[in-house]
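**Student:** Requesting a structural model of the entry that follows:
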Amino acid sequence: MDLKDQLKNLFPNHKEDSAEVSEDSNNDLWLQDAPIICKYEKRKGKPITILEGYTGATEDFKKLAKELKTKLSVGGSFKDDKIIIQGDYRDKIMTMLKEKGFNVKRVGG
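**Tutor:** Have a look, this model is predicted:
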């Protein structure tokens, strides 16, 4: 008996569809024609990656920021319609966004 069977015995009324719905909601981001700009800067001697140029809803951009931060296991923030990620993760971020269907343009270095 594996863990899923044990959980089904303990919680017979629990629906497993809720996890699948949350994953599908991340794919509902509004795709745009203009590319998202991925920049690299140094602030106070530390590298950061900046994403800007998203023309959809700010809530979607915040969801995208949270997803990127959790997948990369790094800190960051969302300010002034820009996603700021701590560290130089341009290549990884660009591949993630391309898999989602976004056009990404690399700027600088």
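
**Student:** rest of the way, CA atoms for contacts and neighbours
**Tutor:** Will do.

**Student:** measure the residue nearest to Phe78 when sequence neighbours are not counted to Ala34 for me?
**Tutor:** With Cα to Cα, 6 or more residues apart in numbering as the criterion, Phe78 has its nearest non-adjacent residue at 6.2 Å, and that residue is Ile84. Taking Cα to Cα, to the nearest Å as the measure, Ile84 falls 19 Å from Ala34.

**Student:** Same question for Lys66.
**Tutor:** In this view, Lys66 and Ala34 are 22 Å apart by Cα to Cα.

**Student:** With neighbour numbers in mind, choose between those two.
**Tutor:** Counted by other Cα atoms under 10 Å, Lys66 and Ala34 do not tie: Lys66 has more neighbours, with 16 against 13.

**Student:** Please provide the structure for the following sequence as well, for comparison with the first:
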Amino acid sequence: MDLQDQLKNLFPEHIHEEPENSSEATNGLWIQDDPLLCKYEKRKGKPITIIDGYTGATEDFKALAKELKTTLSVGGSYKDDKIIIQGDYRDKIMAILKSKGFHVKRVGG
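**Tutor:** Model (predicted):
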């Protein structure tokens, strides 16, 4: 008897609802009409990528920052409504954001 069967015995009137197959990241984030700006800079001689221009909720942008950092396996931070990623990952970031439905504009070099 597995855990699901035990729970059914304990709570027979409970109806288990399966989550939808659509991805949480796309449904949870607000897709805006204006493009996100993907910039490249050097700070203290090291390259960084900055994503700016999101007009949705701060929590959504922080979740997007975390997802980008884990997908690319790089460090970064969220400051002043900007996502700062260590390294030059503009092309990969733009591909990830476009697959989520965002409009992305490349700024600089």
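
**Student:** Now the TM-score, please.
**Tutor:** The TM-score (TM-score structural alignment, normalised by the length of structure 1) is 0.81; 97 aligned residues with a Cα RMSD of 2.1 Å.

**Student:** thinking again about what came up before, the residue nearest to Phe78 of structure 1 belongs to a strand, doesn't it?
**Tutor:** Yes: the assignment for Ile84 of structure 1, made by DSSP: H, G, I helix; E, B strand; the rest coil, places it in a strand.

**Student:** hang on, it packs against Ile48?
**Tutor:** Yes: Ile84 of structure 1 is in contact with Ile48 according to Cα atoms under 8 Å; the separation is 6.7 Å.

**Student:** For the residue nearest to Phe78 of structure 1, which residues are in contact?
**Tutor:** 48-51, 76-78 (Cα atoms under 8 Å, 6 or more residues apart in numbering).

**Student:** which other helices and strands contact the longest helix seen in structure 1?
**Tutor:** Ranked by residue count, the top helix of structure 1 under DSSP state H comes out as helix 58-72. Packing partners of helix 58-72 of structure 1 (3 or more Cα pairs under 8 Å, 6 or more residues apart in numbering; DSSP states H and E): strand 76-79.

**Student:** chain center to the strand it packs on, what's the gap?
**Tutor:** Put simply, strand 76-79 of structure 1 sits 12 Å off its chain's centre (Cα atoms, centre = their mean, to the nearest Å).

**Student:** Tell me roughly how far it lies from structure 2 on average.
**Tutor:** On superposition with structure 2, the mean distance recorded for strand 76-79 of structure 1 (mean Cα distance after the TM-score superposition for structure 1) is 0.3 Å.
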